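**Student:** sequence-free structure coming up:
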């Protein structure tokens, strides 16, 4: 107890008496009455006092004193935690407790903790979104769904918003736009194919899966002549990568970013010359059944080489029925 009191006193130096008195009085009372697990959490956690403070400020009463849930809450980034702490939390099975139970899913936890996904956390905790905010969130979720990311828990917490119908409406718009783009490329239409000088003799694959973690390519235009063959017979093919986005602000999915886009901006990967990274290689993961619908040479286990100067995205006019612009990502 002496150690905890010392920690409290040190923390209080950062606050005025008026700011601190309520929460630390509550903390001392809860610590005195708390069970062994609660005391252990406070004593061993790197940020036990901060965790308690964020929950107290948010109005928590159940999770605030429960060591199991305190450990779950501690895994949230401070910024996310401060907003999620505002969920109702007055008894077992509270909204906050249910949300933290869903955070046992590492994929969901990792997703909400990323700063670029802060809009989702805002939407979880804010029922009163504007139409524009709801549409933007819908576009973001649609992008994840199109790339086969599990959005079950994301949608579960978005459904609390009174604008959920607008969000769900965007899912179909995104799906329609991707199919429209696929057809445009298959027919070698001016927009978008003019952006890269036409398809030539390349084979057009849609929803090709490659890499680990898996990336799903909206459109992969693969040159039929391999540029390398390994000792096991697997071949490497030069590939142009195209993606469809509903809006200019629609983000790349986490795997698209980490496995392709970010590598050309961070310097990670294989260097081909002194100017920096020129391409990334990904192993093809699509199954043999997938390739039955295509007449090209690509097969499971082959590699595709995506060059920095051959990555494009097409932007919708908003209704998903036409392309207003095709952008070359790296000039």
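**Tutor:** Great, that's in hand. Keep in mind it's a predicted model, so treat the numbers as computed, not measured. Numbers count the residues shown, from 1 in each chain.

**Student:** can we go C-alpha only for contacts and neighbour counts from here?
**Tutor:** Fine.

**Student:** Can you point out the buried residues in the strand with the most length in the chain?
**Tutor:** The residue-count maximum for a strand in the chain (DSSP state E) belongs to strand 303-316. For strand 303-316, a neighbour-count test (16 or more other CA atoms under 10 Å) marks 303-308, 310-316 as buried.

**Student:** Distance to residue 83 added to the residues you listed, as JSON lines?
**Tutor:** Shown next, in JSON lines, are the buried residues of strand 303-316 (distance: CA to CA, whole Å):
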{"residue": "303", "distance to residue 83": "43"}
{"residue": "304", "distance to residue 83": "42"}
{"residue": "305", "distance to residue 83": "42"}
{"residue": "306", "distance to residue 83": "40"}
{"residue": "307", "distance to residue 83": "41"}
{"residue": "308", "distance to residue 83": "38"}
{"residue": "310", "distance to residue 83": "40"}
{"residue": "311", "distance to residue 83": "37"}
{"residue": "312", "distance to residue 83": "36"}
{"residue": "313", "distance to residue 83": "34"}
{"residue": "314", "distance to residue 83": "35"}
{"residue": "315", "distance to residue 83": "33"}
{"residue": "316", "distance to residue 83": "33"}
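
**Student:** Please report how far residue 108 lies from residue 121.
**Tutor:** 11 Å (CA to CA, to the nearest Å).

**Student:** quick one, which of these two is more surrounded?
**Tutor:** More crowded of residue 108 and residue 121, by other CA atoms under 10 Å: residue 121, with 21 against 16.

**Student:** Would you agree that one falls within a strand?
**Tutor:** No. Counting by DSSP: H, G, I helix; E, B strand; the rest coil, residue 121 is not part of a strand but helix.

**Student:** can you give me the strands for the stretch 101-250 of the chain?
**Tutor:** Assigned by DSSP state E, counting those that start in this stretch, the strands in the stretch 101-250 of the chain fall at 203-210, 215-222, 228-229, 235-245.

**Student:** so which of these gets nearest residue 97?
**Tutor:** For the strands of the stretch 101-250 of the chain, proximity to residue 97 was assessed by CA to CA; strand 215-222 is nearest, at 32.9 Å.

**Student:** okay, now the one to match up with it:
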């Protein structure tokens, strides 16, 4: 992997899904970089799941959320695009997902739909599905229990009754060629933040993705999650997250792991009561000092979440310090 020319506009590829991906893109949007967001397409719940089942579409939720994040539209229009209907036959659907459905019916072509939506949402950068194949995410636990569907995994109310052994796609999926091209041309690839097994790893399960990352000249960075999830990553440390990502990356290697190191003095009790705790490093299995990059990434307020501006600033600072661009 080599650094890009200091005279070139850096090309950043983000890989993920969910609100974490939205937060990352919101911060990167104002930088002088070229962004390609590669988005998981395995959502099976809520509005996305209903549209997938009723219309035979790929789930639009994560994809259209990223379009909104990178949109050049005024904030008022973004708010409208993100509006979720509360009742009636449209109850639960977002306007952005309904627009996706309408354009897909008009074009009859998913690649053309992707192109048209960039125009409608006024996106100068790119958002690409990781695959155009219809697949389900399957989780296999160490007690041989199998859970099918992203929504089933994500909506478990209690902790899993056994640790996660593996996740896989059924059937297998082929990567969208344009996504592989973007990875090949990237200077920096950012994975996360996002739900480990339902938003991040599914992208790496798509055939061709991890091979493209391994073959790319780009540097690879993982933005670690802030909090554990009781139904997915109970008790996970930074090292557990990194180890899981590294396992699914295969031959590809991470060059940096960005991790929050500033925590509020109060307000974590509510999270603890729900079985969620801060993701911190473990003294028993420390990461290499040149891999771990601690920074203040926390957004002010009651909710524990990444601050888009702090996150983008930390990424730029690291890239410049290490002469990645």
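**Tutor:** Noted; the coordinates are in hand. On a predicted model such as this, the values are computed, not experimentally measured, just so you know.

**Student:** So after superposing, what's the score?
**Tutor:** The TM-score (TM-score structural alignment, normalised by the length of structure 2) is 0.25; 137 aligned residues with a CA RMSD of 6.5 Å.

**Student:** how about the strands of the stretch 101-250 of structure 1 in a markdown table, adding distance to residue 277 of structure 1 and mean neighbour count?
**Tutor:** Output for these, formatted as a markdown table (distance: least, CA to CA, whole Å; neighbours: other CA atoms under 10 Å):
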| stretch | distance to residue 277 of structure 1 | mean neighbour count |
| --- | --- | --- |
| strand 203-210 | 19 | 21 |
| strand 215-222 | 19 | 23 |
| strand 228-229 | 18 | 12 |
| strand 235-245 | 15 | 24 |
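
**Student:** Residue 323 of structure 1 is nearest to which of these?
**Tutor:** Comparing these by CA to CA, strand 235-245 comes nearest, at 9.0 Å.

**Student:** could you point out which element follows the closest one?
**Tutor:** Downstream of strand 235-245 of structure 1, the first helix or strand assigned by DSSP states H and E is helix 254-256.

**Student:** if we can go back for a sec, could the strands of the stretch 101-250 of structure 1 go into JSON lines alongside distance to residue 69 of structure 1?
**Tutor:** Supplementary listing: the strands of the stretch 101-250 of structure 1 in JSON lines, determined by distance: least, CA to CA, whole Å:
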{"stretch": "strand 203-210", "distance to residue 69 of structure 1": "37"}
{"stretch": "strand 215-222", "distance to residue 69 of structure 1": "34"}
{"stretch": "strand 228-229", "distance to residue 69 of structure 1": "53"}
{"stretch": "strand 235-245", "distance to residue 69 of structure 1": "38"}
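
**Student:** Looking at the ones you listed, which is nearest to residue 71 of structure 1?
**Tutor:** Taking CA to CA, strand 215-222 is the member of those nearest to residue 71 of structure 1, at 32.2 Å.

**Student:** quick revisit: for the longest strand of structure 1, which helices and strands make contact with it?
**Tutor:** Under the contact criterion of 3 or more CA pairs under 8 Å, 6 or more residues apart in numbering; DSSP states H and E, strand 303-316 of structure 1 touches strand 235-245, strand 279-283, strand 323-328.

**Student:** And the lengthiest helix in structure 1, what's buried?
**Tutor:** Looking across structure 1 with DSSP state H, the single longest helix is helix 164-186. For helix 164-186 of structure 1, the neighbour count (16+ other CA under 10 Å) marks 164, 166-168, 170-171, 173-182, 184-186 as buried.

**Student:** what's the helix or strand where residue 117 of structure 2 lies packed up against?
**Tutor:** Here residue 117 of structure 2 sits within helix 110-120, counting by DSSP H and E. Other helices and strands packing on helix 110-120 of structure 2, by 3+ CA pairs under 8 Å, 6+ apart, are helix 95-107, strand 126-129.

**Student:** which residues touch it?
**Tutor:** For helix 110-120 of structure 2, contacts defined as CA atoms under 8 Å, 6 or more residues apart in numbering pick out 67, 100, 103-104, 107, 124, 126-128, 132.

**Student:** now with 6 Å?
**Tutor:** Helix 110-120 of structure 2 is contacted from outside by 103-104, using CA atoms under 6 Å, 6 or more residues apart in numbering.

**Student:** And residue 235 of structure 1, how far from residue 303 of structure 1?
**Tutor:** Using CA to CA, we find residue 235 of structure 1 at a distance of 6 Å from residue 303 of structure 1.

**Student:** gap between residue 127 of structure 2 and residue 104 of structure 2?
**Tutor:** The spacing between residue 127 of structure 2 and residue 104 of structure 2, counted by CA to CA, is 16 Å.

**Student:** no no, residue 50 of structure 2
**Tutor:** 15 Å.

**Student:** So for those two, which residue has more residues nearby?
**Tutor:** Shown here are residue 50 of structure 2 and residue 104; by other CA under 10 Å, residue 104 has more neighbours (21 against 16).

**Student:** residues in contact with the more buried one?
**Tutor:** Residues in contact with residue 104 of structure 2 (CA under 6 Å, 6+ apart) are residue 113.
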